[in-house]
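Visitor: Quick one, structure for this:
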Amino acid sequence: IDRELNISLRLHFAPDEIEWGLVAGYLNHLAQLRPVTDHLVQCAQQGIWLEKAEEGKPLPEDFSIRGLVWAYFAFCPGWFDSDDDEDLLRNVETSRTHEARADRPLYYGLRLAF
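Guide: Predicted coordinates:
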């Protein structure tokens, strides 16, 4: 990744520009609904993507935002390199999809905490 691109895409906020109380409240509520696993904490501490089956795959909504500039660093390298039928992947809701949706913001919340 180009270092200059990485720096230019960072958003700079003053401490009072983000409602951290609301972010914390959302993450705490989500953690009550979907417990934070040791695996999730370990991945966040190490800065690696979730690697269990179905955790490290794009969610159906990820296909819609993958080309946007602000989402450039939001996805694991190689997520969209599959030879599988992309249209099929976009519309598949597995039993694990809703859990992966909950794990994603918890993962990012933990990354912010570490």
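Visitor: Going by C-alpha atoms from here, please, whenever you check contacts or count neighbours.
Guide: Fine.
Visitor: for the helix or strand harbouring residue 105, packing partners?
Guide: Element membership for residue 105, per DSSP states H and E: helix 97-113. With contacts defined as 3 or more C-alpha pairs under 8 Å, 6 or more residues apart in numbering; DSSP states H and E, helix 97-113 has these neighbours: helix 20-33, helix 38-46.
Visitor: Just the buried positions in that helix, please.
Guide: Within helix 97-113, the residues that count as buried by 16 or more other C-alpha atoms under 10 Å are 97, 100, 102, 103, 104, 106, 107, 109, 110, 111.
Visitor: quick one more, to check against the first:
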Amino acid sequence: MLITPAFAQTAGGQASGASMLVQMLPLVLIFVVFWFLLIRPQQKRMKDHKTKIEAVKKGDQVVTGGGLVGKVVRVDDIYVDVELAPGMKVKAVKGTLSDVVDPMTAKPAND
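Guide: As a prediction, the model looks like this:
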């Protein structure tokens, strides 16, 4: 034999480390693709939604999680009072508001 057993073992150990890197590379690439295509945009949307909901003020038109559209009458740290119709007010948890409608782009309700 031309190769001693000790030399053959060390050469195999180095090749095993390189093959481990080659095996992990596709998993790392998949994670990077998921990060940029799914996770990062979702985090940005959540951050934008949170800032929009925290900035709710009296007079804003909002959409609740249940799909009700109304005008904000009162705001505190946790709750908002929403007027759905003249004289009909409901108290909603601020975190359940799904959208704040821009009054310039909002279509008036048909009465």
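Visitor: Structural similarity score between the chains, please.
Guide: After superposition, the two chains reach a TM-score (TM-score structural alignment, normalised by the length of structure 2) of 0.18; 44 aligned residues with a C-alpha RMSD of 5.4 Å.
Visitor: how about the helices and strands packed on helix 97-113 of structure 1 in CSV, adding distance to residue 9 of structure 1 and mean neighbour count?
Guide: Shown next, in CSV, are those (distance: least, C-alpha to C-alpha, whole Å; neighbours: other C-alpha atoms under 10 Å):
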stretch, distance to residue 9 of structure 1, mean neighbour count
helix 20-33, 21, 12
helix 38-46, 21, 15
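Visitor: possible to save those as JSON lines with distance to residue 5 of structure 1?
Guide: Shown next, in JSON lines, are these (distance: least, C-alpha to C-alpha, whole Å):
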{"stretch": "helix 20-33", "distance to residue 5 of structure 1": "27"}
{"stretch": "helix 38-46", "distance to residue 5 of structure 1": "23"}
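Visitor: Determine which of the ones you listed approaches residue 7 of structure 1 most closely.
Guide: Ranking those by their distance to residue 7 of structure 1 (criterion: C-alpha to C-alpha) puts helix 38-46 first, at 21.4 Å.
Visitor: now the closest one and helix 97-113, what's the angle there?
Guide: Helix 38-46 of structure 1 and helix 97-113 meet at an angle of 40 degrees, taking axes from the mean of the first three to the mean of the last three C-alpha atoms, to 10 degrees as the criterion.
Visitor: Who are the packing partners of helix 38-46 of structure 1?
Guide: By 3+ C-alpha pairs under 8 Å, 6+ apart, helix 38-46 of structure 1 packs against helix 97-113.
Visitor: That'll do, ta.
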